[in-house]
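Colleague: Got a predicted structure here, sequence first:
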Amino acid sequence: MKLTTKLMAFSAIVSASSASAVELEVMHWWTSGGEAAAVGKFAEAWDASGNKWIDGAIAGGGDTARPIMVSRIIGGDPPAAFQFNHGRQAEELIEAGLLLDLTDVAEAEGWADIVNPPNLLDACTVDGRIYCAPVNIHSWQWMWLSNGAYEKAGLPVPTNWTEFSESAGALQDAGITPLAMGGQSWQQNGAFGVISVALAGTEAWLAVNRDKSVDAVMSDEYTRVFEAFGAARSLSEGLNVQDWNQATAAVINDTAGAQIMGDWAQGEFALAGEVAGEDYSCLPGLGEVGVLQTGGDAFYFPVVDDAEITAGQKELAALLLSPPVQVSFNSAKGSLPVRGDVDLTTVNECTQKGLDLLAAGATLPAGETLLSPDTVTQLNDLMTEFWNTPSMTAAEVQSAYADIIADAD
């Protein structure tokens, strides 16, 4: 197998016994325009190493893709690599011995010294062994606003959630949907989480998601969140889209005022030629709480009975965290690199806001690192039911939310 110069020191691990290129099928759910451009950077780097990237994109997002990936793995036909989020999504696969141990790669490449924040590598670690390669930092804690929509409505761009809420009526009068929201359940629950941090505060959010406190769910702070989320339902009326990037497109096209969405939305703005600070604005923590969640994406590698493929998997894992690949991928994706030692002097002002929060230690763990996939699914279902059922009261959903948290693991 042909090794890149960067990885020559890693030859004892990856066993360069073959001169032929290694073809690796890589499964992921990055199918929007911005996401496809970003994952293309990985493919380009792998192909440039003399190997071959076989793209296994699955449309429909993680909720659609993860079951397909798991089915392939447990059915004995695994891809060479697959994307999951940082956190607990791969727990059962690791416990079953189906995923490749990457500890030797991590030690050879010094991941413990370069991955920042360290909890991203912790999320890949089970019983002291490392099973995934973290590739980015993504945070849900953002609101994206259309400068053009606010100019059309004759309003200044809001600087926080309160100002946004107060601007909604004027936007509607100008024929603009205030809040772009797609139809998938993870979008509603994700937006609820952002509003929770902004309005209830980080300690209350941690009490619910980390400590599984029913009292925190039923507190006055969280009552305010459920009421605000209920009031926001009317702000998305008139925009009927399903996918998150379709909602982002409404902000790009100035037909919607804002969207609560993770920083992956920046990939869509970049693809459309939008300039941060000119065409769109961004509010971490909805402008209410300066905080960044440190979730993101990681690649796992199924165990296969093929020494050459296994060597290729380990080479790819190392390549994904190499400095030039980290910069090219994350610049296209809108995320932050997991390496704290790469040059990001050319990033836009929204990415710089994220970097400043990261440098200041103003971070929270991602919800998927604290809650099991089953709990997340239950909350997704509940919050999309609430969003789409105007007759459902804030008090009703608050009580149902508390019941789920009471049984959460």
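Modeller: Ah, there it is.
Colleague: from here on, contacts and neighbour counts on C-alpha atoms
Modeller: Fine.
Colleague: Looks like Asn147 contacts Val157 (just checking).
Modeller: Yes: the pair Asn147 / Val157 is scored as a contact, 6.3 Å apart, by C-alpha atoms under 8 Å.
Colleague: which residues do the two both contact?
Modeller: Ser281 (C-alpha atoms under 8 Å, 6 or more residues apart in numbering).
Colleague: Name the SS class of Ser71, please.
Modeller: Assigned with DSSP: H, G, I helix; E, B strand; the rest coil, Ser71 falls in the helix class.
Colleague: how many neighbours does it have?
Modeller: Per other C-alpha atoms under 10 Å, the neighbour tally for Ser71 reads 12.
Colleague: how near is it to Ala37?
Modeller: 27 Å (C-alpha to C-alpha, to the nearest Å).
Colleague: ok, now Thr103?
Modeller: 30 Å.
Colleague: where's Met143, which helix or strand?
Modeller: strand 142-146 (DSSP states H and E).
Colleague: same question but for Ala402, I mixed them up
Modeller: helix 394-406.
Colleague: again, but for Pro117
Modeller: Using DSSP H and E, Pro117 falls outside every helix and strand.
Colleague: Now do the helix or strand following the strand holding Met143: which elements does it pack against?
Modeller: Later in the chain than strand 142-146, the nearest helix or strand by DSSP H and E is helix 147-152. Secondary-structure packing of helix 147-152 (3 or more C-alpha pairs under 8 Å, 6 or more residues apart in numbering; DSSP states H and E): strand 256-260, strand 280-284.
Colleague: Buried residues of helix 147-152, list them for me.
Modeller: 147-150 (16 or more other C-alpha atoms under 10 Å).
Colleague: what's that helix in contact with?
Modeller: By C-alpha under 8 Å, 6+ apart, the list of residues contacting helix 147-152 from outside reads 156-157, 171, 174, 176, 251, 254-257, 278-281.
Colleague: Alongside the first one, take a look at this:
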Amino acid sequence: MRMMLAASTAIGIAGGAWAEDLEITHWWTSGGEAAAVAEFAKAFDATGNKWVDGAIAGSGNTARPIMISRITGGDPMAATQFNHGRQAEELVEAGLMRPITEVAEAEGWANAIAAPGLLESCTLDDELYCVPVNIHSWQWLWLSNKAYEEAGIPVPKNWAEFVASGPKLQEAGKVPLAMGKQPWQAAGAFKVLVLSLGGPELYTKVYDEKDSEVAAGADMIPIWQAADEMRKLAAGSNVQEWNQATNLVITGQAGGQIMGDWAQGEFQMANQVAGTDYTCLPGLGDQPYLSTAGDAIYFPLLSDDAKSAAQLELASVLFSSEAQLAFNAKKGSLPVRKDLDLAEANDCMRQGLDILAKGNIVADTDQLISPDTNTQIQDLMIQFVSDMNMTPEDAQARFAEIIADAD
């Protein structure tokens, strides 16, 4: 069966015998993201097939319900983006996604993957259901060198120095911390504080072991104090989308932003150079640990045999060395393959690769908690960031309740 599959796939790539139009839905719509996804489209079109772009404006929180509704409603796309973890778990369990195990085994993905946990996140009952296309980590503080130069103070080297720089930035007319008003951004920044200030053991006890006593305990008090500092620093950041917040940093209107490494794609689109125009602090400069999350492409079950065969060609292309290099260079993320020549990697990407090579990694919360639990945390954090009357103590108590009921 696998021998026949490999032969058929080769024929389709070489001769276009199965040239098909495949709709791929995703939420890669910012400037850097659009440039990155265009590289995947180019690579797939080179097989003789056609990438039909199904971009959905907004964040994943906006796009995922639309994608899920189409799949469950009998109008599936050929492929769709989800994040690594449990977002597609129910779709897989319902038999609405097709496995791609044959391609992965034939091409030796297990030997090439840089973070094996990403393949594990794609696996259910010994079948692989998705292609990891990048390694994203949330634990980055992006700093505008221009903003600090104009404020007359040095660029911070850690979170404490960043907090201390806030008043000087405000005196210079800068927003200390750029943050969009979407719930996922506030929740993402909070989990960065947990790992980068509290350390991997605290992070694991809270998000993986779901220890509500730890979540309610003394070790989390400094984290909530830092979250209180965070919301005060971000109080003047009147933007909605994450890339709008990134643009405040790029243009020197804000001192910094806590955001995943996808933000780097926006810096590159603006022709800014890491280490010269902007500075990156993995782990907020305190604890060099990164969560290994990212994007994955899943393949809904189709009734059309030709399109089903083309799905497997797409899976092969997405994991290929050429496509991985081209896509991640534009996206700002780390490639999922460990066998690539990354001579052109910039300063921030090299820092991320060094952390990855040392094994200083943890699973992302998307892999540890359910979408429902994640939504509850997002709702809590956007309330906390937006409502200064909500005390850190009250927020911690509510957070501990959520963790106690987490699944």
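Modeller: Perfect, I can see it now. Predicted, not measured: the structure shown is a model, and the values here were computed from it.
Colleague: Need the TM-score between these chains.
Modeller: The TM-score (TM-score structural alignment, normalised by the length of the second structure) is 0.97; 403 aligned residues with a C-alpha RMSD of 1.5 Å.
Colleague: I would like the range of the second structure that aligns with the helix holding Ala402 of the first structure, please.
Modeller: Under TM-score structural alignment, helix 394-406 of the first structure corresponds to residues 392-404 of the second structure.
Colleague: Superposed on the first structure, what's the mean shift for the matching stretch?
Modeller: Taking mean C-alpha distance after the TM-score superposition for the first structure, the mean distance separating stretch 392-404 of the second structure from the aligned residues in the first structure is 0.4 Å.
Colleague: So what touches that stretch?
Modeller: So stretch 392-404 of the second structure is in contact with 206-207, 210-213, 215-216, 220-221, 224-225, 227-228, 373, 376-377, 380, 384, going by C-alpha under 8 Å, 6+ apart.
Colleague: Tell me how far that stretch lies from the chain's centre.
Modeller: 25 Å (C-alpha atoms, centre = their mean, to the nearest Å).
Colleague: Going by neighbour count, which residues of that stretch are buried?
Modeller: In stretch 392-404 of the second structure, counting by 16+ other C-alpha under 10 Å, buried: 392, 395-396, 398-400, 402-404.
Colleague: now do stretch 216-230 of the first structure
Modeller: Within stretch 216-230 of the first structure, the residues that qualify as buried are 216-218, 221-226, 228-230, counting by 16+ other C-alpha under 10 Å.
Colleague: just stretch 130-144 of the first structure next, same as before
Modeller: Buried residues in stretch 130-144 of the first structure (16+ other C-alpha under 10 Å): 130-144.
Colleague: Span of that stretch from start to end?
Modeller: Span of stretch 130-144 of the first structure from end to end, C-alpha to C-alpha: 35 Å.
Colleague: residue range for that stretch in the second structure?
Modeller: Matched against the second structure by TM-score structural alignment, stretch 130-144 of the first structure falls on residues 128-142.
Colleague: Could you do stretch 52-71 of the first structure as well?
Modeller: Across the second structure, the stretch matching stretch 52-71 of the first structure (TM-score structural alignment) is residues 50-69.
Colleague: can you check stretch 163-175 of the first structure too?
Modeller: Going by TM-score structural alignment, stretch 163-175 of the first structure sits over residues 161-173 in the second structure.
Colleague: Also stretch 300-317 of the first structure?
Modeller: With TM-score structural alignment as the criterion, stretch 300-317 of the first structure aligns to 298-315.
Colleague: How much space separates Trp109 of the second structure from Phe399 of the second structure?
Modeller: 38 Å.
Colleague: With Gly359 of the second structure instead?
Modeller: In terms of C-alpha to C-alpha, Gly359 of the second structure sits 29 Å off from Phe399 of the second structure.
Colleague: The stretch 1-150 of the second structure: strands as residue ranges?
Modeller: 21-26, 50-55, 79-83, 123-124, 127-128, 130-132, 140-144 (DSSP state E, counting those that start in this stretch).
Colleague: how about these, which one is nearest Phe40 of the second structure?
Modeller: strand 50-55 (8.4 Å; C-alpha to C-alpha).
Colleague: how big is the angle separating that closest one from strand 79-83?
Modeller: Computed by axes from the mean of the first three to the mean of the last three C-alpha atoms, to 10 degrees, the angle separating strand 50-55 of the second structure from strand 79-83 equals 40 degrees.
Colleague: Which positions in strand 50-55 of the second structure come out as buried?
Modeller: Under the neighbour-count criterion of 16+ other C-alpha under 10 Å, strand 50-55 of the second structure has 50-52, 54-55 buried.
Colleague: Kindly report the same for stretch 266-273 of the second structure.
Modeller: Those would be 266-268, for stretch 266-273 of the second structure by 16+ other C-alpha under 10 Å.
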